[in-house]
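K.L.:
What follows is a predicted structure for the sequence shown.
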Amino acid sequence: MSGTDSGPDPAPQHSGTSSVTVMPARTILRTFGPFLRPQWPGCVLAGLLAVAGTGVALLKPWPLKYLFDEVLLPGGGPVRPDVQSILLLIVVALAGVALLDSLVGAARSYALTYVGERVAAAIRTRLYDHLQRLSLSYHERTPTGELTTRLTGDVDKVRGLLTSTLVDASTNALTLLSMVGVLLVLDWQLSVALLLVLPLLMLTVASFRARIRAVEENAREVEGDLAAVAQESLVAVKLIKATGREEHESRRFRGRSDDSVAAVLRTARTSTFFGGAVDAVVAVAVAGLVGLGAQRVLAGALTPGDLVIFTSYLRDFFGPTRALSKLPAQLTRAGVRAARIADTLKRTPDVVDRPDARVADPPRHRIALEGVGFAYAPGHPVLREVDLTVPVGTTLAVVGPTGAGKSTIAALLCRLQDPTSGRVLLDDEDLRDLTSDSLHTHVGLVPQEAMLFRASVRENIAYARPGASAAEIEHAARVAQAHDFVLALPDGYDTVLAERGATLSGGQRQRLALARAVLQDCCVLVLDEPTTGLDARSEDAVLRALQQVSSGRTTVIITHRMAAAMTADDIVVLDAGRVVERGKHHQLIAAGGLYTEMCRLQGLTGPSTALHDEETSYEHRSARQLETEPAQPSPT
């Protein structure tokens, strides 16, 4: 649809993260838990491996305890005769524990990767499906680069949170509890001293949490802006090159890139300071506790082997503690991304099927608008009390100046929008009482911009009917006056088009879009500005194609080009959202109103155009005028 007819946007919502709150862990699990549920076997396996890893971590220092207490420092007694056997067992135990730790760690890592990728794919697919169903207004006010970032970077952050981060946190918590239990048995006084360090760690975490949240939100917003600028510039590369604005766009991208670097560095500095503060607390605590443990050994309360276990657990204790202390910051960072995804998933389309919606039948009598009003925002109507009736098998042209509401009528007829007031009818059925899928099998739209994919001509024409035969595709191309130029392409129907059909002319792109509509075989066809931006030769070719396509169909042509409207059975003139004139071409010319003025501005008010007869019909133009433009080369 033409943006000029879309009307003002309703209170645009900024796409940045500033409008989205950070999700707490419980809300994240409630929101994304359904994506984890199908992967429960992998989750259970990862959990069991995490428990096994905790057990292996607890076993690590015990061979060293026996090395010190039974071999190296046996309490001043005589050296045991079986010391070599004991030493061999200790060495085997050390190697076995290390090997087991490696195997368990590798298996756990693979299980988490498997679950994480499956969960990410499920979230990404659900998000993509939901984006496809959201209303056009949402896509119009949300940059494509921002949506792309949500599908990629944001989903990856949430994947890491749901798998690695939470499993690691659970493993670390289990490890800490197990170590505390063992240490309490070894020496409760040292254990109490160790636990006294934890409040200081929590205080350090709390002092950094708000700052980490702020810099992460800013980094996420700047990242989305950078992606949006890149996507926008790449799409408009032809305009940029044609206007010599390459350097300007490079500077604009460089500026956003510098902003992104600065935001990431702010996040890195904050994380570095936070990690340094935590490490400093841990280092001081470890030094103090090792000194206290040495005093306990000298006092005879602990054996050297006990001190080895305590020191090893102390090192391993503060590793998980440090990781858990950073968990709030990780939750904050992932929470920003999760909130963006959840915000999109909770949005509902403006157009939804009613629970009792019926399957649409092909229209037998008419399509109509009855008293239709429409506004994109309250108080800013785009259409006002519009009444239109299109009998089945006829062609209606809707014309008017830019911003009159023409493309909004196209959206309403195809139920891309619902009217604010009044009804849109298929025969006597309100479109809101019909299922959207069944409606779209009967009412097809050819948008103003012919959307072509980076695929073969055959695949582009058959987009709405992938199973169509080669004969059906060729017939559709012939009806749309596209067959001849398609055959002139390097590989004919198998020619792979450039992105958005960039190597074809506007007229060629439009005729391929018409061929797609023919193959879809809708009995009602809505054409939104089919000749906009075309030169006279291309316009002539498209108009002839339109006559072929509309033959036998109910057709609504939305246009501001009078040449496209002249051959319609009926013409409606819109101005400021109201129907101001209606009739056939010669009647409207005779009335001398807005239609006459538009024809005059386009040089179509001569005697030959005042009469709508065979001499003005495109079907009776000379053979020279009916020649199609030569096909332009397509990339190999």
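P.N.:
That came through, no problem. Residues are numbered from 1 along each chain as shown.
K.L.:
rest of the way, CA atoms for contacts and neighbours
P.N.:
Fine.
K.L.:
Tell me if I'm right that Met598 and Ala563 touch.
P.N.:
No - if you go by C-alpha atoms under 8 Å, Met598 and Ala563 don't touch, sitting 10.7 Å apart.
K.L.:
Tell me where this protein has strands.
P.N.:
Assigned strands in the chain, in chain order: 366-375, 381-391, 395-399, 421-426, 429-430, 443-446, 524-528, 554-558, 570-575, 578-583 (criterion: DSSP state E).
K.L.:
here comes the other one, which I'd like you to weigh against the first:
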Amino acid sequence: MKQNQLIQGLEELRSQRRKLRGLMWSVALFSVFVNLLMLTAPIYMLQLYDRVLGSRSEATLIALTLLMSFLFLMMGILDYARARILARAGAQFQASLDHRVFSAVLRQPSKDGGTTAGLKDLEAVQKLLSSPVITAAFDIPWTPVFLLAISIFHPWLGILAIAGGAVLIGITVLNQIMTKGPLTKATVATHRADQMAEQMRVESEMVRALGMSSGAYKRWHRSREVSLHENLRASDRLGQFSAMSKTFRQFLQSAMLGLGAYLALQGEISPGAMIAGSILLGRALAPVDMAVNQWQLVQRARAGWQALAELLAETPTEQERTRLPRPNAKLQVDKLTVIPQGASRAVLRQVTFDLNPGEALGVIGPSGSGKSTLARVLTGVIAPDAGTVRLGGASLDNYAPEALGQYIGYLPQRVQMFEGTIAENIAGLELQPDATAVVAAAQMAGAHELILSLPDGYDTRLAPGGAPLSGGQMQRVGLARAIYGEPVILVLDEPNSNLDNEGTQALNNAIRAVKDRGGAVMIMAHRPAAIRECELLLIIDDGVARSFGPRDEVLNKHVQNAQQIQTAQTNGGTQ
């Protein structure tokens, strides 16, 4: 099954590559004329030695030189044109897959390397398509033509050229075999070091606060040393074959001159043929030499192609769904079961409950009981392995992801801000946020005043980690983001974990406002104040729904300190 999926991923890449056929045929056509024009230098040299020097005709020299200059100008223009075409072919290939790859890695957030790795794989393929390696591939078929031209001068010159070309091809094949392992290890080691450095950067404040700087550096440095070691091994191996190829090619050209000089002394060829044969040999072997020198780029692109095929195979293209009307806030969960990838045990088992418009449901349970997993299922991030989740009577998978994001607002347990303004973050990173809707969401979340207190208000730019906002401020801005667009269901995962009393009151006011306009709210909570506005309560333990029903009834039945919790809710406490 996995092999069939991989074939589908490869076919998707190949289908995009087939769209470049027109451009590649243009490159092939230009390559024909470029390689024909490469005969200019040896023919010019042959004419100089055999005709101009013999006749001592200046007019012939001038005419040949002007013709040679024109032909080289044409060759330069055509060579530049095919390089431009290849650059645009690579750009077209990347542009055609950018959205597909970006969407695929977002649907696989746990995939090693995340978005960066997937897009780097695509970039590696694009760089190969735009590189001189492709022009070398179009030039290599002309190598036999040049070798045949050398053989016309004299069979011994042809034998030397063919034998030397065979040795260079052998070096290329050996280069591929011997460098594949080191290059793969170097790529993996570099990725691990970069991934660790990025994690340390994102969590830099926590690393410093916990006194982990020294340990973090040592751990990163150990990973970095492995990366450097593997890169040095790969570089040494590539350098070895590159130097071998370059040295042998230069030796071969000199040997061609030497053999040509001997044959000229024997009167079997002219001095012009001796020089022309050496030039032709250089032209014939140049593409092979280019392939050897650029082999690291080829290997990286091959690895990227394979990784892209696996990524696309594991995340098939989402089919277009019929746009459903805006649903009401009726949520139905029936026998929901979720088994994490690679796990043998479900984190949610046979969970069933209903939530109607105007109601709020509190979900409580110990850490690791499955509350956050339930929240992620309800937002469409995780697909259930069994059971159904319906919104407005339709299964969640009947809604397009973008539409579902508009209908279900989500405040995750750990709020993250993205680079951009506060208004852009509230509006879901829209390039042109609806200012009226942004302010309305912030006011409902009780974040309007705190945003206005910032130096640039809603236009304050945030760093990827959320600076300069504090944890509590990010929580309230995150709540505004969840409310933006007036979703029909609001899913809040530990919404008051970083809030003070004022923030908790603002949260409760927002929950009431959502219910008053006919929406529904789900709150995953530990603290009593978070379920103050809840009419219903669901207790989850070890992935199983232990009890569901009216809040006070469930509390009295299953929670020992129910009286204290109810008192705290009545008083609006935050314990």
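P.N.:
Perfect, thanks for sending it. Just so you know, these numbers come straight off a predicted model, no measurement behind them.
K.L.:
Please work out the TM-score for the two chains.
P.N.:
TM-score for the superposed pair, counting by TM-score structural alignment, normalised by the length of structure 2: 0.88. Supporting figures: 569 aligned residues with a C-alpha RMSD of 3.3 Å.
K.L.:
one step back: okay, the strands of structure 1 in JSON lines with distance to Thr495 of structure 1 next?
P.N.:
JSON lines is the format used below for the strands of structure 1 (distance: least, C-alpha to C-alpha, whole Å):
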{"stretch": "strand 366-375", "distance to Thr495 of structure 1": "38"}
{"stretch": "strand 381-391", "distance to Thr495 of structure 1": "38"}
{"stretch": "strand 395-399", "distance to Thr495 of structure 1": "34"}
{"stretch": "strand 421-426", "distance to Thr495 of structure 1": "39"}
{"stretch": "strand 429-430", "distance to Thr495 of structure 1": "42"}
{"stretch": "strand 443-446", "distance to Thr495 of structure 1": "22"}
{"stretch": "strand 524-528", "distance to Thr495 of structure 1": "26"}
{"stretch": "strand 554-558", "distance to Thr495 of structure 1": "30"}
{"stretch": "strand 570-575", "distance to Thr495 of structure 1": "39"}
{"stretch": "strand 578-583", "distance to Thr495 of structure 1": "44"}
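K.L.:
Show me what Ala262 of structure 1 lines up with in structure 2.
P.N.:
Alignment note: Ala262 of structure 1 maps to His229 in structure 2; criterion TM-score structural alignment.
K.L.:
swap in Ile409 of structure 1?
P.N.:
Ile409 of structure 1 maps onto Leu374 in structure 2, with residues paired by TM-score structural alignment.
K.L.:
Pull the contacting residues for its match.
P.N.:
For Leu374 of structure 2, the contacting residues are Leu348, taking C-alpha atoms under 8 Å, 6 or more residues apart in numbering as the criterion.
K.L.:
Report the separation between Lys7 of structure 2 and Ala313 of structure 2.
P.N.:
In this structure residue 7 of structure 2 is Ile, not Lys. Note on Ile7 of structure 2: its distance to Ala313 of structure 2, by C-alpha to C-alpha, to the nearest Å, is 8 Å.
K.L.:
Could you find the counterpart of Glu539 of structure 1 in structure 2?
P.N.:
Under the alignment by TM-score structural alignment, Glu539 of structure 1 pairs with Thr504 in structure 2.
K.L.:
number of nearby residues for the nearest residue to that match once chain neighbours are set aside?
P.N.:
Sequence neighbours aside, Asn496 is the residue nearest to Thr504 of structure 2 in space, at 6.1 Å (criterion: C-alpha to C-alpha, 6 or more residues apart in numbering). The burial metric for Asn496 of structure 2, expressed as a neighbour count using other C-alpha atoms under 10 Å, is 24.
K.L.:
Any chance of TSV for the strands of structure 1, columns distance to Leu147 of structure 1 and mean neighbour count?
P.N.:
As requested, the strands of structure 1 are arranged in TSV below (distance: least, C-alpha to C-alpha, whole Å; neighbours: other C-alpha atoms under 10 Å):
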stretch	distance to Leu147 of structure 1	mean neighbour count
strand 366-375	26	20
strand 381-391	28	19
strand 395-399	34	27
strand 421-426	32	21
strand 429-430	33	16
strand 443-446	25	22
strand 524-528	26	26
strand 554-558	30	26
strand 570-575	35	22
strand 578-583	36	17
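K.L.:
Gln231 of structure 1 is nearest to which of those?
P.N.:
Closest approach to Gln231 of structure 1 among these is made by strand 443-446 (24.6 Å; C-alpha to C-alpha).
K.L.:
Contact partners for the equivalent of Thr420 of structure 1 over in structure 2?
P.N.:
Thr420 of structure 1 maps onto Asp385 in structure 2 when the alignment is built from TM-score structural alignment. Applying C-alpha under 8 Å, 6+ apart, one finds that Asp385 of structure 2 lies in contact with Leu336, Thr337, Val338, Ile339.
K.L.:
quick one: contacts for the second one?
P.N.:
For Thr337 of structure 2, the contacting residues are Ala346, Val347, Leu348, Arg349, Gln350, Val351, Pro384, Asp385, Ala386, Gly387, by C-alpha under 8 Å, 6+ apart.
K.L.:
Give me the distance between the aligned residue in structure 1 for it and Asp387 of structure 1.
P.N.:
Structural alignment places Thr337 of structure 2 opposite Gly373 in structure 1 (criterion: TM-score structural alignment). Gly373 of structure 1 sits 10 Å away from Asp387 of structure 1 when distances are taken as C-alpha to C-alpha.
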